[in-house]
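J.: Just the structure for this:
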Amino acid sequence: AKRNGTKQYFYVSDKPKTGMTKHPGSGKYVGRYTIPGSKSGVTSTVNITCTTARSNAKKNGDKWHLYDFATYCAIIWLYLIEFADWNCQITIGAGVTKSEYSGPVRNGMTDTMIYHTGNSTAGSIECAVQYRWVENLLGNVSQWVDGFNADGTTAYYCTDPSKYADDTTTGYTKIGTLPASGWIKDLTVTDNGLLIPKTIGGSETTYIPDFVWSSYGWSVLCVGGHWGGGSYAGLLYFNASNASSRSGSDISARLLCEA
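T.: A predicted model of the protein is given here:
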């Protein structure tokens, strides 16, 4: 990354290049579906805390954990490079977000799609979506994201899965300060390509048309938006207002495996 005044430039290569480094979210396999087991045809497990989801993920083996903050950021970069448009609910699809349901739909509604990105209405009032074969990164259920903690609006990240834990700064690095809740206008972006909302003042059609929630105590992160989220949902929907003890019918989890 290079900076020039208030502008920051990132360069991307499809092969190793001198002076360039891999994004910290590289080298990971992301579950196509949300839990349980990343299986088609089942409904996502909800009413599960981030702590319980983390513990369950680790039972699969040493390389397994939850969808994490670094990988979340890497996927956002891939999407932006491909579409050059912040409004993924237009470029990919709205997702299952408009409250026609009172809970999540089953996994696998994009299975009939022949292309890796876009939306499908198969068996659904709304459109389940997928990005590069990963289903419902936005909409249907929000997903817990590991490796991120906020103490009020002060945000911290970790890229070492062995140190992922709630309500702590041990093993974590400060990334910046979250704004009050609102429509995202600008981002804090680190030189290694991690990002969080920085300011609000946008809308559902301007700047970064997704919503950030922040709180006043310790909180963990969920992303993507859910079945009742409407236009608040999106790849950059950033909910850092949930206590680690929270569970709900709108939040699930996604498995991740280190390569």
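
J.: going forward, measure contacts and count neighbours with C-alpha atoms only.
T.: Will do.

J.: What ranges does this structure have for its helices?
T.: Remark: helices assigned in the chain by DSSP state H are 50-58, 69-83, 88-91.

J.: Kindly present those helices as a markdown table, with separate columns for distance to Gly225 and mean neighbour count.
T.: What follows is the helices of the chain, written out as a markdown table (distance: least, Cα to Cα, whole Å; neighbours: other Cα atoms under 10 Å):
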| stretch | distance to Gly225 | mean neighbour count |
| --- | --- | --- |
| helix 50-58 | 16 | 19 |
| helix 69-83 | 14 | 18 |
| helix 88-91 | 11 | 18 |
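
J.: mind checking which of those helices is nearest Ile125?
T.: helix 88-91 (16.2 Å; Cα to Cα).

J.: and the closest one, how far out from the chain's middle?
T.: 15 Å (Cα atoms, centre = their mean, to the nearest Å).

J.: same check, this time on stretch 178-195
T.: 13 Å.

J.: which residues are in contact with that stretch?
T.: 1-2, 23-24, 70, 73-74, 153-155, 175-176, 196-204, 206-215 (Cα atoms under 8 Å, 6 or more residues apart in numbering).

J.: list the buried ones in that stretch?
T.: Residues of stretch 178-195 classed as buried by neighbour count (16 or more other Cα atoms under 10 Å): 178-187, 189, 193-195.

J.: hang on, the earlier thing: Asp160: which of the helices of the chain is closest?
T.: Going by Cα to Cα, the one of the helices of the chain nearest Asp160 is helix 69-83, 9.9 Å.

J.: Also this sequence, please, to line up against the first:
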Amino acid sequence: MNYGKRSEFRTAAANRGTGWRQQDFDLISAVQLLYLIEYGSWYSQSEIGAGLTDWSSSTWLTWNNYNPIERTGLSNGTATWSVSNGSGNKGSYVSYRWIENPWGHIWKFVDGINIEEHVPYVCNDDTYFADDTLTNYTSLGVTLSSSEGYQKTLAQTARGFLPTSVGGSSSTYITDYYWPNAGWRVLWLGGRTKDDGCAGAFCVLMGSTASALNQYVGGRSSF
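T.: Got it, this is the predicted structure:
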């Protein structure tokens, strides 16, 4: 499977067997919280490393038309749970708690969350994961920013880290970028090879539909 829609990566993860599913909103929120407890900083690219984030658009286009640059597994065998290798070169990666490239290289789908008109709805039961629906999903009771930019403030909710305003920078406030759009949207996490300082542990894109196909977005299985 070279690339696909969120629903197709959802199926691929479930096909691994009982207990497997695509990474979901509550899981990535727990990882983000763990990172904050350990580092005490929103600035993940500074604390751990930039990862594969600083290629120019033209370089990546010429290299392979925005397709993935590396297979996963570059950090296999790494004894340190938090590591950055390289800075922008082919072979660069970042790893946190042995999760390879939580930001950078390609975007990763996040399941268990649907956004309708900037309002997030979440679900933690993978048997109900579905796109463009509120059925079996719970509203977080907040409205997210409708403007694009570096995140400044977050929703006052105990469940996750989602932006309600922009106006920061790559080194202030939340330090990561946010791309929204109206209508039904899915969540992409982390940023990609050409997103530079926009990328990071809290970088999110909520500008894509569930039916969109892009070679620079992938899925991550979890158990």
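
J.: on that earlier part again, sort out which of the buried residues of stretch 178-195 of the first structure are in strands and list them.
T.: Mapping those onto strands (DSSP state E) picks out 182-187, 189, 195.

J.: export those to a markdown table and tack on distance to Ala240 of the first structure?
T.: Shown next, in a markdown table, are those (distance: Cα to Cα, whole Å):
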| residue | distance to Ala240 of the first structure |
| --- | --- |
| Gly182 | 12 |
| Trp183 | 14 |
| Ile184 | 13 |
| Lys185 | 17 |
| Asp186 | 16 |
| Leu187 | 15 |
| Val189 | 17 |
| Leu195 | 13 |
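
J.: Out of those residues, give me the two with the largest separation.
T.: Gly182 and Val189 (18.5 Å).

J.: closest to Ala243 of the first structure out of the helices of the first structure?
T.: Here helix 50-58 is closest among the helices of the first structure (Cα to Cα), at 9.4 Å.

J.: And the closest one against the second structure, how far off on average?
T.: When the second structure is overlaid, helix 50-58 of the first structure sits 1.0 Å from its aligned residues on average, using mean Cα distance after the TM-score superposition for the first structure.

J.: For the corresponding residue of the second structure for Gly201 of the first structure, give me its contacts.
T.: In the second structure, the residue paired with Gly201 of the first structure according to TM-score structural alignment is Gly167. Taking Cα under 8 Å, 6+ apart, we find Gly167 of the second structure in contact with 149-152.

J.: do you know how far Ser82 of the second structure is from His118 of the second structure?
T.: 33 Å (Cα to Cα, to the nearest Å).

J.: oh sorry, the question was meant for Thr18 of the second structure
T.: Computed with Cα to Cα, the distance linking Thr18 of the second structure and His118 of the second structure is 33 Å.

J.: Look at these two and report which has more neighbours.
T.: His118 (21 against 9; other Cα atoms under 10 Å).

J.: wait, that one sits on Leu162?
T.: No. If you go by Cα atoms under 8 Å, His118 of the second structure and Leu162 don't touch, sitting 10.6 Å apart.

J.: for the second structure, what's the longest strand?
T.: strand 107-116.

J.: Report all helices and strands that that one contacts.
T.: Under the contact criterion of 3 or more Cα pairs under 8 Å, 6 or more residues apart in numbering; DSSP states H and E, strand 107-116 of the second structure touches helix 6-14, helix 25-39, strand 119-122, strand 184-189, strand 217-218.

J.: Let me have the ones you listed in a markdown table, extended by distance to Trp60 of the second structure.
T.: Listed next are these as a markdown table, based on distance: least, Cα to Cα, whole Å:
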| stretch | distance to Trp60 of the second structure |
| --- | --- |
| helix 6-14 | 23 |
| helix 25-39 | 27 |
| strand 119-122 | 32 |
| strand 184-189 | 19 |
| strand 217-218 | 14 |
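
J.: What's the match for Gly200 of the second structure in the first structure?
T.: Using TM-score structural alignment, Gly200 of the second structure sits opposite Gly234 in the first structure.

J.: I'd assumed Ile90 was in contact with that match.
T.: No. In this structure Gly234 of the first structure lies outside contact range of Ile90 using Cα under 8 Å: 9.8 Å.

J.: anything in contact with each of those two?
T.: Common neighbours of Gly234 of the first structure and Ile90 (Cα under 8 Å, 6+ apart) do not exist.

J.: For the helices of the first structure, give me CSV that also has distance to Phe238 of the first structure.
T.: Output for the helices of the first structure, formatted as CSV (distance: least, Cα to Cα, whole Å):
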stretch, distance to Phe238 of the first structure
helix 50-58, 15
helix 69-83, 11
helix 88-91, 14
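
J.: Among the ones you listed, which comes closest to Lys163 of the first structure?
T.: Comparing the helices of the first structure by Cα to Cα, helix 50-58 comes nearest, at 11.6 Å.

J.: quick check: that closest one aligns to which part of the second structure?
T.: Using TM-score structural alignment, helix 50-58 of the first structure pairs with 6-14 in the second structure.

J.: what sits up against that stretch?
T.: 20-22, 109, 111, 130-131, 210-211, 218-222.

J.: show me the contacts for the spatially most central residue of the second structure.
T.: Nearest to the mean C-alpha position of the second structure, counting by Cα atoms, centre = their mean, stands Leu189 at 1.2 Å. Contacts for Leu189 of the second structure (Cα under 8 Å, 6+ apart) come out as 103, 107-110, 201-205.

J.: Alright, I will stop here.
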